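>>> Build the 3D model from these lines:
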Amino acid sequence: MQTDYLIVGSGLSALVFGSLIAKSGKTVRMLEAHEHPGGFGHTFTMAKKYRFNAQLHYVWDCGEGQTVNRVLKKLGLAQEVTFERYDPDGFDHMRMPGYALDIPSDSDKLIQRLSKLFPAHSDCIRQFINEVEKAGAGLKKLAPPVKPIELLKHIEEVSCAVQYLNSTLQDVFDRFKLPQAAQTLLALQWPDFLLPPNQLSFYAWVALFRGYQAGAFYPTQHFEYVITSLVKVLESHGGQLLLNHEVTNFRVVDRTVTGVEVMDLTTHQTHEFTGNNVICNIDPQQAAKMIGESQFAPSIRRKLRYDYSASNYMAYCVIKDLDLRDYGFGKWNFSHTGHVDLNEAFAQMYEYSDYSNPSFAITTPTLLTEENHDCPEDCQIVEFLTVANYNYFKQLRENDHKAYNRKKQEIFDSILNVVEEHYVPNFRKHMVFHITGSPTTNERFCWSPAGNSYGSSLTPQNMGLGRLNHKTSLNHFYFCNASSGYPGFAPTFWTGALLYQRLSGDVFLGNG
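This is a model prediction of the structure:
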């Protein structure tokens, strides 16, 4: 059957687009190679009683009137897919030798806390935070769909944002002469980007930092419910989701993508599906190789030459008969570093695979909502996240699987040593389950090229005017994923909704 929209992949942006376009009355078929929909947002079960989300930890832009809320309202889901807000007085708890900072939603309070820690630098701290606010406001006005009248009304904020087009976070830290320790405390949520300040786009940092200040959230019924709710809308309006269907090739006739060839991974039979429009949620570089890069216009080929983001190491843990709230955990995340300089910390782990002094994030999903469906009531879930080099782990796994497992355990032990020394004594004694994931885990279970976590790397080169968007130069073929939009929960909602608006003409999102 010929469908109006054939969607390849079921990541969040694809699910948002698919559910919106199906609800509008179009016929939709979605193909997913994995056994679960949702991409990095999918949930998996271990030991038949513990459930973990693959990659998502906390999210933003979910409050009343914000992007995620507006999409959910459009889909009729806003009353059932709800979110719990992190503590606005400290949604991120930053910890490093000699310093502790809880990041609040209120910028004046943030300035006060930093100025108390660094009294000799209070002026430059205030100037930096004010600049971040102004640049953040400018970036919102520059986000599609752009309204020229809004740019003119807010020319000061827009001009502030534009000047940092090619800047890293480190460039702006240096411009305002922030002390090293203050830089580290402000950038200590670096695992959200998997880049250090001297490589990370200032734009990317501002968007996320200001986004979380406006509200950091966790789904009331966990991330799995968000995914299943989107699938439910898709299917209740006649859409079809086929799991375990891997796309092996695209059909192209006269620069028009007409359909795909698919392998059913359960039967190993091949099928062909066609559509009036084909939406590509898989990695654009991979899709371009299948199609043939020469089929694309030179301008698109240039945009397709992005570097993949770094990958990560994850540890998913379950503890029993221990309440982490007694040890300072709650509706916030912890970020820890043993290094004063995050650029050095990143290099030590990513370039040298040395985790003897790790920098990592800690998240506690079971403390973020009263709805605990992820583990037994006498247990709590803790997750640890840090950066990892794909090439290093790939080589280990292929050449010496025992060495691969030893390295994963070594990193885990190093992190737990820090946890027991600084946060939860005897943590190991209460641990009843754990599983670790490396970059090759991302590649195998999330179909992520080179194990990347965010599509294209969030450097200034990839975040500027040459960034890939939905346009492909081929007829009836559109990109819709993290590399052709932006990575993260809210940005992928925005990417899917924006493509829906462009193809349907039904505009319900502004640009703030």
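
>>> Please make it C-alpha for all contacts and neighbour counts, starting now.
OK.

>>> SS state for residue 393?
helix (DSSP: H, G, I helix; E, B strand; the rest coil).

>>> wait, isn't it in contact with residue 442?
No. In this structure, residue 393 is not within contact of residue 442 by CA atoms under 8 Å, at 11.4 Å.

>>> in the stretch 301-450 of the chain, which spans are strands?
With DSSP state E, counting those that start in this stretch as the criterion, the stretch 301-450 of the chain has strands at 311-320, 333-337, 359-363, 379-388, 431-437.

>>> now swap in the stretch 51-200 of the chain and tell me
59-60, 83-85, 92-96, 99-103.

>>> Out of the ones you listed, indicate the one that is most buried.
strand 59-60 (a mean of 24; mean count of other CA atoms under 10 Å).

>>> Pull the residues that contact that strand.
Strand 59-60 is contacted from outside by 208, 211-212, 214-218, 488-490, using CA atoms under 8 Å, 6 or more residues apart in numbering.

>>> where does that strand sit relative to the chain's centre, distance-wise?
A distance of 9 Å separates the centroid of the chain from that of strand 59-60, by CA atoms, centre = their mean, to the nearest Å.

>>> And for stretch 285-300?
The answer for stretch 285-300 is 25 Å, by CA atoms, centre = their mean.

>>> Report the buried residues of it.
Residues 285, 287-288, 291, 293, 295-296, 300 are the ones in stretch 285-300 that count as buried (16 or more other CA atoms under 10 Å).

>>> what's the closest of those to residue 336?
Of all those, residue 285 has the smallest distance to residue 336: 34.4 Å, by CA to CA.

>>> Which members of the contacts of strand 59-60 are positioned in strands?
216-218 (DSSP state E).

>>> what would those residues look like in JSON lines with distance to residue 38?
Listed next are the ones in strands among the contacts of strand 59-60 as JSON lines, based on distance: CA to CA, whole Å:
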{"residue": "216", "distance to residue 38": "21"}
{"residue": "217", "distance to residue 38": "18"}
{"residue": "218", "distance to residue 38": "16"}
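
>>> Tell me the most packed of the residues you listed, by neighbour count.
In terms of neighbour count, residue 216 stands highest of those at 27 neighbours, by other CA atoms under 10 Å.

>>> That residue contacts residue 83, doesn't it?
No. Between residue 216 and residue 83 there is no contact under CA under 8 Å: 9.4 Å.

>>> ok now stretch 179-190, how far from the chain's centre?
20 Å.

>>> Give the other helices and strands that the helix or strand hosting residue 278 contacts.
Secondary structure from DSSP states H and E places residue 278 in strand 270-280. Judged by 3 or more CA pairs under 8 Å, 6 or more residues apart in numbering; DSSP states H and E, strand 270-280 is in contact with strand 3-8, strand 256-264, strand 477-479.

>>> so what does the shortest one touch, helix or strand wise?
So the one you mean is strand 477-479. strand 270-280.

>>> Show me what counts as buried in the strand it packs on.
For strand 270-280, by 16+ other CA under 10 Å, it's 273-280.

>>> and which of the residues you listed is nearest residue 357?
residue 280 (40.5 Å).

>>> The closest one and residue 481, how far apart?
Residue 280 sits 8 Å away from residue 481, going by CA to CA, to the nearest Å.

>>> and what of residue 30?
Taken as CA to CA, the span from residue 30 to residue 481 is 14 Å.

>>> here's the other one to compare against:
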Amino acid sequence: MSTATGGTAGDWDAIVVGSGIGGLVCAGYLVAAGRRVLVLEQHDVAGGNSHVFRRRRAYEFDVGVHYLGDCGPGGLLPSILGGLGLGERVRFHPMDPDGFDRIVLPSVTVDVPVGWPRYLDRLRQALPAEAEGLTRYIEICEAVARTCRTNATSAPGGKLPAVMLRWSRRTLTQLFDHCGLSARARTVLAAQSGNYGSAPASTLVVAHTMMIDDYLRGAYYPEGGGQTVAAALVELLESHGGTLLTKTRVGRVLVEHGRVAGVELTDGTEFRAPVVVSNADYRRTVLELCGGNENLPDAVVDRARDARMRLPTAVCYVALDRELPEQPNSNIWYWPNEDVEGAYARVEAGDLDELPFAFLSFASIKDPVPGSCCPPGHTNFQIMTACPPGYRHWGLDEGPARGARYRRDEAYLAAKNRLTDQMLDLAEAAIGPFREHLVHLETSTPVTQERYTLSTGGSAYGLQSWGRTGQRPDVRTGIEGLFLTGQNIHHGGGIVGVATSGAACASAILDRAVLPEVCRGAIYGNPELLPDRGADWDPLRVSRGAKRRDARGLAKLDHVAPAGS
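Here you go, the predicted structure:
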């Protein structure tokens, strides 16, 4: 047996498959607790949906970090990073507290501010005829969110309040019905559903309220872009004795006598450890990496096979040779139709003749680091929308995870180009004409997402239903020593959610209440071990891992000032 690090069998206490933020957070807490940890990533850079890519030596685009909630002092993500000793390594810049999200419908516009009371005031001002129903809705959501946060950050115990017993397994549509809200009000309230990728009828009240509660505590953007979060976690991992290997794909999880024994790479190399954490797609973990029925009960395999994913998304990356006039530091959610339920139903049925929404995220306005994502005087922004599940819309029979070649397929390119034009049309309807100032345009489809992350169907948001609507697996599995983290477990949902999942997974392995401890100020990591950051510090380079840090092919930006420490 060979190992890529030159070690022998049993050299690792834990192996993490996948280097998304959930996997890196879990690995960070394990290595900070003294465990020998190996992280394996099939892509050439760590970070999952937090990573960036660069074009023309001028533009840097965030793949999935558009904005983060609750990143002020004492916030959830800063507490998780702070518990690793990274509190000074990642800085978050606040977006406009008076309106971090602008929701635009044909007949009404709502600027979403920080704070539940101010949010309710804005809603009642915009929809005065529905003030009573909106008040009831906000009271329920705020109570649910408060309970969820208390449960996540405190030691377990105590009875659930009545509001949770009533609403924890009900959908957003059922809550809308209970409050007697119109189609227009429902669209305003669910306009930000693109943050989790499912319709109100397929979304638990808990999932929606956890998302909106994070942002109502303040919306932020990481200074220097999303890659800075992953890079800080890689620095923590490596400085505490762990190892990250990129461009290293796991073929299967080794299971012997009912418990984990390590992993085997696609090239036959084996690494052995008594603990394996899968930050990979849940369905691929069960059906492929773990061998399905060979190692797991039929019921578990059947449930994974029948599970449905949240809707995938497409993102259009745009660069302009001018700045946008008078654009505030906020996102835009543009809904051309005021029926959110109908819009999602059409997408789920495979109809994209009319896009459900366009989400516009302006990185060059959010990031205070000069020139971090585009040259001075230019604009860098993204347009996102939801797409149908499966491959039919793209003219394909299967995806790249199974080896499908698609990038020059005529049907695929036709569908992609048509979608790009549609997204540009919606964006111009939201902010005015800009096509004549385009200097870079590139679209990522769900097929692209699958290629880079191996997620089922290219969904960035994980499972929609696992047995029943909204249900998801926990961090533990039916195999001793195998644990889960990431978008597919019940903590997951966006960057903050997967970071929480990583802390929860580490808690199960270490048998410690990690999240409550760090929220009270506990620090596992040793900041003194972290490396100095020189004037040429580059988070993308760091995220390649020590063994590939100086490999050829690293894209750079000509105009960027040195990052420094």
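
>>> that older thread, which one of the ones in strands among the contacts of strand 59-60 of structure 1 is nearest residue 246 of structure 1?
Among those, and counting by CA to CA, the member closest to residue 246 of structure 1 is residue 218, at 31.0 Å.

>>> The closest one -> structure 2?
Under the alignment (TM-score structural alignment), residue 218 of structure 1 maps onto residue 221 of structure 2.

>>> Can I get the buried residues of strand 270-280 of structure 1 in JSON lines including distance to residue 109 of structure 1?
Output for these, formatted as JSON lines (distance: CA to CA, whole Å):
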{"residue": "273", "distance to residue 109 of structure 1": "56"}
{"residue": "274", "distance to residue 109 of structure 1": "55"}
{"residue": "275", "distance to residue 109 of structure 1": "53"}
{"residue": "276", "distance to residue 109 of structure 1": "53"}
{"residue": "277", "distance to residue 109 of structure 1": "50"}
{"residue": "278", "distance to residue 109 of structure 1": "48"}
{"residue": "279", "distance to residue 109 of structure 1": "44"}
{"residue": "280", "distance to residue 109 of structure 1": "43"}
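
>>> re earlier: chain center to the strand holding residue 278 of structure 1: distance?
27 Å.

>>> Pull up the aligned stretch in structure 2 for it.
Under the criterion TM-score structural alignment, strand 270-280 of structure 1 matches residues 268-278.

>>> Roughly how far does the residue mapped onto residue 79 of structure 1 from structure 2 sit from residue 215 of structure 2?
Superposed on structure 2 with TM-score structural alignment, residue 79 of structure 1 falls opposite residue 88. Per CA to CA, residue 88 of structure 2 is found 22 Å from residue 215 of structure 2.

>>> who's more crowded, those two?
residue 215 (23 against 12).

>>> Can you name the residues that contact the more buried one?
Taking CA under 8 Å, 6+ apart, one finds 68-70, 114 in contact with residue 215 of structure 2.

>>> Which one's more surrounded, residue 30 and residue 481 of structure 1?
Per other CA under 10 Å, whichever of residue 30 of structure 1 and residue 481 has more neighbours is residue 481, with 30 against 24.

>>> so who does the aligned residue in structure 2 for residue 136 of structure 1 touch?
Residue pairing (TM-score structural alignment): residue 136 of structure 1 is matched to residue 145 of structure 2. When the contact criterion is CA under 8 Å, 6+ apart, the partners of residue 145 of structure 2 are 206, 209-210, 213.

>>> let's see it at 10 Å
Contacts for residue 145 of structure 2 (CA atoms under 10 Å, 6 or more residues apart in numbering) come out as 151, 164, 205-214.

>>> Kindly report the same for residue 394 of structure 2.
388, 406, 409-416, 445-447.

>>> Now that we have those residues, which of them are buried?
Buried among those by 16+ other CA under 10 Å: 388, 406, 412, 416, 445-447.

>>> Tell me the one among those residues nearest to residue 465 of structure 2.
Nearest to residue 465 of structure 2 among those, with distances taken as CA to CA, is residue 388, at 16.3 Å.

>>> ranges for the helices of the stretch 351-500 of structure 1?
Assigned by DSSP state H, counting those that start in this stretch, the helices in the stretch 351-500 of structure 1 fall at 390-399, 401-422, 439-446, 460-463, 489-504.

>>> ok, the residue nearest to the spatial centre of structure 2 - contacts?
By CA atoms, centre = their mean, structure 2 has its centre lying nearest to residue 494, at 3.3 Å. Counting by CA under 10 Å, 6+ apart, residue 494 of structure 2 makes contact with 21, 49-50, 64-69, 195-196, 211, 460-462, 486-487, 500.

>>> List the buried residues of stretch 25-40 of structure 1.
Under 16+ other CA under 10 Å, the buried positions of stretch 25-40 of structure 1 are 26-34, 36-40.

>>> how about residue 27 of structure 1, what's its match in structure 2?
Under TM-score structural alignment, residue 27 of structure 1 pairs with residue 36 in structure 2.

>>> residues in contact with its match?
11-15, 27, 30, 237, 240-243, 273.

>>> And for residue 470 of structure 1?
Contacts of residue 470 of structure 1 by CA under 10 Å, 6+ apart are 279-280, 284, 477-481, 483-485, 495-496, 498-499, 502.

>>> Buried ones from the residues you listed, can you make that a PyMOL selection?
The buried residues among these can be selected in PyMOL (16+ other CA under 10 Å) with this line:
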select buried, resi 279+280+284+477+478+479+480+481+483+484+485+495+496+498+499
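
>>> Which of the contacts of residue 470 of structure 1 sits closest to residue 97 of structure 1?
When these are compared against residue 97 of structure 1 (criterion: CA to CA), the nearest one is residue 483, at 35.9 Å.

>>> Translate the closest one into the numbering of structure 2.
Residue 483 of structure 1 maps onto residue 488 in structure 2, by TM-score structural alignment.

>>> for residue 340 of structure 1, same thing?
Residue 340 of structure 1 maps onto residue 338 in structure 2, by TM-score structural alignment.

>>> Pull up the gap between its match and residue 243 of structure 2, please.
50 Å.

>>> now do residue 453 of structure 2
Counting by CA to CA, the gap from residue 453 of structure 2 to residue 243 of structure 2 is 20 Å.

>>> what's the nearest residue to residue 131 of structure 1 once chain neighbours are set aside in contact with, if anything?
Of all residues not flanking residue 131 of structure 1 in the chain, residue 160 sits nearest, at 7.7 Å (CA to CA, 6 or more residues apart in numbering). Counting by CA under 10 Å, 6+ apart, residue 160 of structure 1 touches 131-139.

>>> do residue 281 of structure 2 as well
Contacts of residue 281 of structure 2 (CA under 10 Å, 6+ apart): 18, 289, 453-456, 459-460, 462-463, 484-489.
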